[in-house]
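*Asks:* build me a model from this:
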Amino acid sequence: MTTPSRAASDAEILRRSRLDAAAFGELFDRHAAAVHRFLVRRIDRRAADDLLSEVFLHALEARARVRPHESGSALPWLYGIARNVIRSHLRSRDRPGLAAEDEHVDWDAVDDRLDAGILARDLRHALSTLTGIEREVLLLVSWEQLTITEAAAALGISTTAARSRLHRARARATAALAAMPNATHPQETS
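*Replies:* Got it, this is the predicted structure:
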């Protein structure tokens, strides 16, 4: 009787891929959809489709240098690479008149994510009151479902700094929503 084999952890795949680049394909198969969603939420879908391969190409090139996150997941590392790829992509575009801080947020994706147009407007306003790093940590924890330590790793900051920024982001976003005239908030509806 054979025992079922357990799935290799991301850390094990990364170690194996240092000697066998083909093993890295398992990480792509496992995480490409999540990384693509991460990209689409920040830039338009067509650019996300193009940049997905760039993220994994950079990851493949850096696989020998990466130290896996304590959670065993490669997602924080891949999200960090994706953020850098997005930044590089946005810098390479010639789009005068856009604020650099807000360029990486695809507001249409934010709108699609919400049930009602009024909530989308309110959320857009609340997110615009946050600094870039506050917005990123909030989105990584809320949308990407990373733990605070994984979000910190993706952003290249300490867990303490990420926790502080997340707390500040939630407080500032809540205050911005509460201050909106005629805003409809889920907790106020009956």
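*Asks:* make it CA atoms for all contacts and neighbour counts henceforth
*Replies:* OK.
*Asks:* who are the packing partners of whichever helix in the chain runs longest?
*Replies:* Counting residues, the longest helix found in the chain (DSSP state H) is helix 159-179. Packing partners of helix 159-179 (3 or more CA pairs under 8 Å, 6 or more residues apart in numbering; DSSP states H and E): helix 117-128, helix 132-142, helix 148-155.
*Asks:* next, format these as JSON lines and append mean neighbour count.
*Replies:* JSON lines is the format used below for the helices and strands packed on helix 159-179 (neighbours: other CA atoms under 10 Å):
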{"stretch": "helix 117-128", "mean neighbour count": "18"}
{"stretch": "helix 132-142", "mean neighbour count": "20"}
{"stretch": "helix 148-155", "mean neighbour count": "23"}
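*Asks:* let's see this one next, to set against the first:
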Amino acid sequence: MATGLDDKELLGRAARDPDAFEPLVERHSRALHGYFARRAPGAADDLLAELWLQAYATRRGFDPDRGSVRAWLFGVARNVLSAHWRRIAATRPDVMRGSGDDDPWEAVDDRLVAAAVAPKLRALLTRLPPDERELLLLVAWEQLTPSEAAAVVGIPAATARTRLHRARNRMRAGAPLDRTGGPA
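*Replies:* Next up is the predicted model:
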């Protein structure tokens, strides 16, 4: 298999030749596993496996006009994670998303250089509107470009850049936010 091909070429070939999918798995598994590990540490391995099953099954649906293969894979990952949270909510209504065993913050806190910043950072992130928070995390943690993050979230790139700018400003300022994302 020619691994010198770019992602779009590989995915295009994978529609006809299943072996062409393997280099995509090798190239992107580490970043996608990190995405899951930061959001659902106890389930990251299973979620990564589910992601690759879904990505392989839907590989013919990739539209190169909508963005990069990497952004498409993160979009699939986001859908897999959402389904995971829905399953947890349906089977364990006493467990809230992001609490208890599923809370990624303990692992994140351990890696923060300044532990004193962690509680404030956590509070500011939880107060951001969900799309702004997801965009910020996709760019900061997953190293996606704002345009790729926009494709993951399903919004126009210009809208993503505006929301990302707003989220960064709110985080820098540490300004109090209400649940709608506006100033408190």
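*Asks:* what TM-score do we get after superposing?
*Replies:* Once superposed, chain against chain, the TM-score is 0.84 (TM-score structural alignment, normalised by the length of the second structure); 170 aligned residues with a CA RMSD of 2.1 Å.
*Asks:* on that earlier part again, relative to helix 117-128, how tilted is the longest helix of the first structure?
*Replies:* Angle, helix 159-179 of the first structure to helix 117-128, by axes from the mean of the first three to the mean of the last three CA atoms, to 10 degrees: 140 degrees.
*Asks:* next, the buried residues of helix 159-179 of the first structure.
*Replies:* For helix 159-179 of the first structure, the buried set under the neighbour-count rule, 16 or more other CA atoms under 10 Å, comprises 159, 162-163, 165-166, 168-170, 172-173, 176-177.
*Asks:* got CSV for those residues, with distance to residue 33 of the first structure too?
*Replies:* Converted to CSV, these look like this (distance: CA to CA, whole Å):
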residue, distance to residue 33 of the first structure
159, 26
162, 25
163, 26
165, 27
166, 25
168, 30
169, 27
170, 27
172, 31
173, 28
176, 32
177, 31
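*Asks:* for those, work out which two are farthest apart.
*Replies:* Greatest spacing in these, by CA to CA: 159 and 177 (26.6 Å).
*Asks:* quick revisit: quick one: closest of the helices and strands packed on helix 159-179 of the first structure to residue 37 of the first structure.
*Replies:* Of all these, helix 132-142 comes closest under CA to CA, at 11.4 Å.
*Asks:* average offset between that closest one and the second structure?
*Replies:* Superposing on the second structure and averaging over aligned pairs (mean CA distance after the TM-score superposition for the first structure), helix 132-142 of the first structure comes out at 0.8 Å.
*Asks:* who's in contact with that helix?
*Replies:* 101-102, 127, 146-148, 151-152, 155, 162, 165-166, 168-170 (CA atoms under 8 Å, 6 or more residues apart in numbering).
*Asks:* out of the residues you listed, who's nearest residue 111 of the first structure?
*Replies:* Nearest to residue 111 of the first structure among these, with distances taken as CA to CA, is residue 127, at 12.2 Å.
*Asks:* spit out the contact partners of that closest one.
*Replies:* 135, 173.
*Asks:* and it, what pairs with it in the second structure?
*Replies:* Aligning on TM-score structural alignment places residue 127 of the first structure opposite residue 125 in the second structure.
*Asks:* again, but for residue 37 of the first structure
*Replies:* Looks like residue 37 of the first structure aligns to residue 34 there (TM-score structural alignment).
*Asks:* one step back: and the direction of the longest helix of the first structure versus that of helix 132-142, what angle?
*Replies:* Going by the same axes, to 10 degrees, helix 159-179 of the first structure makes 90 degrees with helix 132-142.
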